[in-house]
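Colleague: Fold the following and give me the result.
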Amino acid sequence: MKVIYSVLAILALGACSNEELNLKASSVETTSSGERWSEVETYEGNPTWVIEIDETETYQTITGFGGAFTESTSHLLMKLSPELRAEVLKAYFDSSGCDYTLCRTHINSSDFSLKSYSYAPVEGDLALAHFSIEEDRDDIIPIIKQAQGISQSGFKLIASPWTAPPWMKDNRAWFGGKLLPEYYSVWGEFFSKYVEAFQSEGIDIWAVTVENEPLGNDSHWESMHYTPAEMREFVVNHLSPSFEQHGIDAKILVYDQNKGAELEEWSEALLTDSVLKANIYGTAVHWYNSTYDWFPASLQRTHELAPNHHIISTEACVDAEVPHWRDDAWYWKKEATDWGWDWASPETKHYHTKYVPAYRYARDIIGDLNNWVEGWVDWNMVLDRQGGPNHAQNWCIAPVIADTTLNEVYYTPLYYVIGHFSKFIRPGAVRVALDGYERDGIMTTCFKNEDGSYALVLLNMTDANMPFEVRLNGQAWRYNLKAESIQTVQIQN
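Modeller: Sure, this is the predicted structure:
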């Protein structure tokens, strides 16, 4: 693949090779001490541990990695100078940057919109004659199209609704409530109109989730509730038939909320239904049930129930925090808290401890990848120094922070952490087994790309360096995994 070769060319000065089979290895690291995708020299001493790549045992195939085109992100990017806007989008979508290949956007407004809005604002418009995506023409659509023009690889786009128009709901409100049964078919047609409208703009919707967080929230922002049975009814008898009638091949993902006990409950209900399974692509998950646990048992159970279906992590962010501007050290300290620090129930409070933001990102991605997740999508790509704009005042952190008054941006360490995966584990890559990789405070995962190259990602959450040796087919390379760091080793024929 062109992207992998270009990255390896940049790292060629630090590569070591085996002449007999012409295998080459190179490595980059991001550390708490300031390295950012920095080249790693080979290690000449004795390793502390050995990792063996076993390509004979394979698992899931990767769809991609990326972030979300929210109205907040798009609005901020449009307020930057054209030059700085292009720089940020290149940082995310060019092969010299993170090279994102899987992204998300919202259908109607979300909490990360400037206001609440719907594409079907006219009450009682059962034929959706007044349907319009005009609200997105000032920001979301032009930013997606500019990103399309920058990306050499292309990216898939997932679209998710936070709520139907209030006039379709039992509480007639943006927040909470349920879709009234008499509007199920209209809401299914709404999805089709949305996909067709974006297609007319040159933007293909690869997949939709039925509902962002169907268990709801505490009414601070757009939401709509489903039970598993209600979601099944909507998909089987309304959404899927509408897609079929309109010739739409967008994939359907169910659930779209947190891993853990709720995921297992929904998977047991939905993935044991043969009729529903025939109409869906897989399951979408989020990370907000814990600051440290990626709930592997729930992911394993979801895979076991439907091994031919797919699991995609569609949302994650440092929530309930105002961004720290140009303060790399904060992102490597155990100081961040989440919503659950204040609001979790007593029985789940232990899941919401203080955490290191850089570790949380890398830990969740590696934990997900090692448990059948095929794609991982961050939330907002860009936010301002307050953690918005956000009409719900639900402040969060993004990998890139923008100050539109100064026309400046700050690439936080989180941007570089995500890049350790998105740059080097490409769509079509297959996870392969590792032997000897388990260490306290260390996490690893490894993938074989379609071009035959390998990407081994290692996370060191300890305060000690860890010299290691990686072996593949009888050949070996040694590197030093620094304390408080993430490193990606590449091996190529």
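
Colleague: make it CA atoms for all contacts and neighbour counts henceforth
Modeller: Noted.

Colleague: Now do the helices in this protein.
Modeller: Using DSSP state H, the helices of the chain run over 2-10, 71-79, 82-93, 140-150, 184-200, 228-234, 240-246, 261-270, 274-277, 296-305, 339-343, 357-369, 413-422.

Colleague: Show me which positions of the shortest one end up buried.
Modeller: I take that to be helix 274-277. Buried residues in helix 274-277, counted by 16 or more other C-alpha atoms under 10 Å: 276-277.

Colleague: what separates that helix from the chain centre, distance-wise?
Modeller: Computed by C-alpha atoms, centre = their mean, to the nearest Å, the separation of helix 274-277 from the middle of its chain amounts to 26 Å.

Colleague: can I get the helices of the chain in a markdown table with distance to Met461?
Modeller: A markdown table is the format used below for those (distance: least, C-alpha to C-alpha, whole Å):
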| stretch | distance to Met461 |
| --- | --- |
| helix 2-10 | 26 |
| helix 71-79 | 30 |
| helix 82-93 | 26 |
| helix 140-150 | 34 |
| helix 184-200 | 42 |
| helix 228-234 | 38 |
| helix 240-246 | 44 |
| helix 261-270 | 27 |
| helix 274-277 | 39 |
| helix 296-305 | 19 |
| helix 339-343 | 22 |
| helix 357-369 | 7 |
| helix 413-422 | 13 |
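
Colleague: of those, which approaches Val210 most closely?
Modeller: Val210 sits nearest to helix 228-234 of all the helices of the chain, at 7.5 Å, using C-alpha to C-alpha.

Colleague: give the contact list for the closest residue to Asn258 other than its chain neighbours.
Modeller: Among residues not flanking Asn258 along the chain, His286 sits closest, at 4.4 Å (C-alpha to C-alpha, 6 or more residues apart in numbering). Going by C-alpha atoms under 8 Å, 6 or more residues apart in numbering, His286 touches 256-259, 313-316.

Colleague: same deal with Ala358?
Modeller: So, once contact is read as C-alpha under 8 Å, 6+ apart, Ala358 ends up touching 331-332, 413-414, 417.

Colleague: picking up where we left off before, closest to Val275 among the contacts of His286?
Modeller: Distances from Val275 to the contacts of His286, taken by C-alpha to C-alpha, are shortest for Asp256, at 19.5 Å.

Colleague: just to revisit the earlier point, nearest to Asn460, of the helices of the chain?
Modeller: Of all the helices of the chain, the one in closest proximity to Asn460, counting by C-alpha to C-alpha, is helix 357-369 (8.7 Å).

Colleague: quick check: angle from that closest one to helix 296-305?
Modeller: Angle between the axes of helix 357-369 and helix 296-305 is 30 degrees (criterion: axes from the mean of the first three to the mean of the last three C-alpha atoms, to 10 degrees).

Colleague: Here is the second sequence; please produce its structure so I can put it next to the first one:
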Amino acid sequence: MMPSPAPFTRALAALLLALALAACAHVPGMGPKAQVWASSMDGARKLERQADLAPGDAAGAVLTLDPGKTDQTMVGFGAAMTDASAQLFQTALSPAQRKALFAELFGRQGLGLNFLRVPIGASDFSARHYSLDDVPPGQSDPDLTHFSMAEPQRFQIPALQAAKRVNPGLVLMASPWSAPAWMKDSQSLIKGRLRRDAYGAYAAYFTRYLSEMRRAGLPVRYVSVQNEPQFEPENYPGMRMTPADRAAFVATALGPALAGSGTEILEWDHNWDHPEEPLAVLADPAAAPYVAGVAWHCYGGDPRVMGQVRAAHPGKQVFFSECSGGEWSPNWGEAMGWMFDNLIVAPVRAGSKGTILWNLALDPAHGPHLGGCGDCRGVVTIDPATGTVTRNLEYYVLGHASRFVRRGAVRIDSGDQLAGISHAAFRNRDGSLVLLARNGGKAEQRLAISLGDRAWSLTMPAGEIMTLIWPAAASKL
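Modeller: Purely as a prediction, here's the structure:
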């Protein structure tokens, strides 16, 4: 019997393709083209596709991509599904409008957002202050008989389920703003500290929440111990937890309760300006084995500390878990550049597996909220009166990464930062390569992007953000 020609045909095709790529690699102007997507400092271009870039003679500052040198594997990019965001999605939009917006935010042909943060109980972006186990003042509930998911089931859970239908690979991180009031020394959701005798009940509160989320088809991959544990807000839920408090709670209660559950514990979930706090917890021999990594916020300090903490504990993961834009920074170009440099590029180069911004959606009055930030800006603004959706600069900053850097991508080496140029690069699982870059200077700059024995010449206007995408064939150069 004659052998099937299919294996021979496939082998011949592969050989011809390899020969063609090898030949192109040595012909000036030949080789894979790069797609270019750009956003300008003046907002005239917003994540717009430009002319493809062909290889050839290149001049300018050299940026070398090396797909053979890899670092962290990416989880993704996204924002927070706060109560405010979920309420707007579920009540301010018609079903058809919501379907279209979710396809745009979470779909592969849209932004592809795939990493969302979820408050456990109320944050300042909730219509009322609540926990998942509220009882009348003076009472307690150590057996959690009053535990209820009724509030998140109104808007948050349906919105998350709808997002997951669009993007089944959605990854969730959950964070509490406060333990139930009866567990705290303040007997209030506002201010106070968790009582030591409530550690067991609070760990059970976490496990009950995580179980209910799994039942809803929303498994939570990561959980932080406490949102912003160094801060006690005046007018919305919060809870101070010192490093010693967090280490003791994790070591004696939360860590054992979540061991083997599939949910990983993240430490800190607060600003860059106090790296000594997560370092103290990671130095605790009883707590550290239960801690998978460190999450960071943007509201103080220098993003370089993320890399310093990672260098001290290279086995721990890094995530960037909160930053909000707002009316305090109204200049489009300045805010866009700062966010791209500090919330996308700096975390990635420090080893972060993902970036999560704050509210996915807010209304034109910067709410709904009760206390807290009165001029924060969402990734999108939704007008409840009309259903009109406005895409804010956060939408485009996220999109430059989330639309092209897929879950499971690995960061590849792109060399040291160049004068005026911030950058980070990735290889997707399909072999395609992605470069994120911004010209932070005040003048146009030329960049020579080197990959193997090919180079691409790129001219970047002042303030410009660009994403370049090469097909999988480029990985073989």
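
Colleague: Can you give me the TM-score here?
Modeller: TM-score of the superposed chains, computed with TM-score structural alignment, normalised by the length of the second structure, equals 0.87; 438 aligned residues with a C-alpha RMSD of 2.0 Å.

Colleague: Of all the helices of the first structure, which one is nearest Val432 of the first structure?
Modeller: Judged by C-alpha to C-alpha, the one of the helices of the first structure that comes nearest to Val432 of the first structure is helix 357-369, at 10.8 Å.

Colleague: Next one: the residue nearest to Asn258 of the first structure relative to Asp368 of the first structure, how far apart?
Modeller: 10 Å (C-alpha to C-alpha, to the nearest Å).

Colleague: swap in Lys251 of the first structure?
Modeller: Taken as C-alpha to C-alpha, the span from Lys251 of the first structure to Asp368 of the first structure is 21 Å.

Colleague: neighbour-wise, which of those two wins?
Modeller: Asp368 (25 against 17; other C-alpha atoms under 10 Å).

Colleague: how far is stretch 289-301 of the first structure from where the chain is centred?
Modeller: 15 Å.

Colleague: oh, I was asking about stretch 281-292 of the first structure
Modeller: With C-alpha atoms, centre = their mean, you get 10 Å for stretch 281-292 of the first structure.

Colleague: which parts of stretch 218-237 of the second structure are buried?
Modeller: Going by neighbour count (16+ other C-alpha under 10 Å), the buried part of stretch 218-237 of the second structure is 218-230, 232-233, 236-237.

Colleague: quick one: contacts for Tyr479 of the first structure?
Modeller: By C-alpha under 8 Å, 6+ apart, Tyr479 of the first structure lies in contact with 40-43, 467-469.

Colleague: Can you check which part of the first structure the longest strand along the second structure sits on?
Modeller: Across the second structure, the longest stretch assigned as strand under DSSP state E is strand 61-73. Aligned by TM-score structural alignment, strand 61-73 of the second structure corresponds to residues 49-61 of the first structure.

Colleague: Superposed on the second structure, what's the mean shift for that stretch?
Modeller: Comparison of stretch 49-61 of the first structure with the second structure after fitting gives an average deviation of 2.1 Å (mean C-alpha distance after the TM-score superposition for the first structure).

Colleague: Dump the contacts of Tyr479 of the first structure to JSON lines, plus distance to Ala362 of the first structure and neighbour count.
Modeller: Supplementary listing: the contacts of Tyr479 of the first structure in JSON lines, determined by distance: C-alpha to C-alpha, whole Å; neighbours: other C-alpha atoms under 10 Å:
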{"residue": "Val40", "distance to Ala362 of the first structure": "19", "neighbour count": "22"}
{"residue": "Glu41", "distance to Ala362 of the first structure": "22", "neighbour count": "16"}
{"residue": "Thr42", "distance to Ala362 of the first structure": "23", "neighbour count": "17"}
{"residue": "Tyr43", "distance to Ala362 of the first structure": "24", "neighbour count": "15"}
{"residue": "Pro467", "distance to Ala362 of the first structure": "20", "neighbour count": "19"}
{"residue": "Phe468", "distance to Ala362 of the first structure": "19", "neighbour count": "20"}
{"residue": "Glu469", "distance to Ala362 of the first structure": "21", "neighbour count": "19"}
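
Colleague: Closest to Phe112 of the first structure out of those?
Modeller: Val40 (38.3 Å).

Colleague: what's the counterpart of the closest one in the second structure?
Modeller: Using TM-score structural alignment, the equivalent of Val40 of the first structure in the second structure is Gln50.

Colleague: Next one: its match from Ala34 of the second structure, what distance?
Modeller: Distance check for Gln50 of the second structure against Ala34 of the second structure: by C-alpha to C-alpha, it reads 10 Å.

Colleague: circling back: give me the buried positions along the match of strand 61-73 of the second structure.
Modeller: Counting neighbours by 16+ other C-alpha under 10 Å, the buried set in stretch 49-61 of the first structure is 50-53, 55, 60-61.

Colleague: For the alignment partner in the first structure of Tyr209 of the second structure, grab the count of nearby residues.
Modeller: For Tyr209 of the second structure, the aligned position in the first structure is Tyr194, judged by TM-score structural alignment. Number of residues near Tyr194 of the first structure (other C-alpha under 10 Å) recorded here: 19.

Colleague: For Tyr194 of the first structure, list the residues it contacts.
Modeller: Contacts of Tyr194 of the first structure (C-alpha under 8 Å, 6+ apart): 107, 133.

Colleague: From Gln146 of the first structure, how far off is it?
Modeller: 20 Å.

Colleague: Val122 of the first structure too?
Modeller: When distance is defined by C-alpha to C-alpha, Val122 of the first structure is 31 Å away from Gln146 of the first structure.

Colleague: The aligned partner of Phe106 of the second structure in the first structure: what's it in contact with?
Modeller: When the first structure is aligned by TM-score structural alignment, Phe106 of the second structure is paired with Phe93. The neighbourhood of Phe93 of the first structure, defined by C-alpha under 8 Å, 6+ apart, consists of 99-101, 147, 150-152.

Colleague: Also Tyr59 of the first structure?
Modeller: 372, 430-432.

Colleague: How about Lys277 of the first structure?
Modeller: 270-271.

Colleague: 10 Å - rerun?
Modeller: Lys277 of the first structure makes contact with 232, 236, 254, 270-271, 306, 308-309 under the criterion C-alpha atoms under 10 Å, 6 or more residues apart in numbering.

Colleague: residue in the second structure matching it?
Modeller: That one, Lys277 of the first structure, aligns with Ala288 by TM-score structural alignment.

Colleague: is it true that Ile51 of the first structure touches Tyr437?
Modeller: Yes: judged on C-alpha atoms under 10 Å, Ile51 of the first structure makes contact with Tyr437 at a distance of 5.3 Å.
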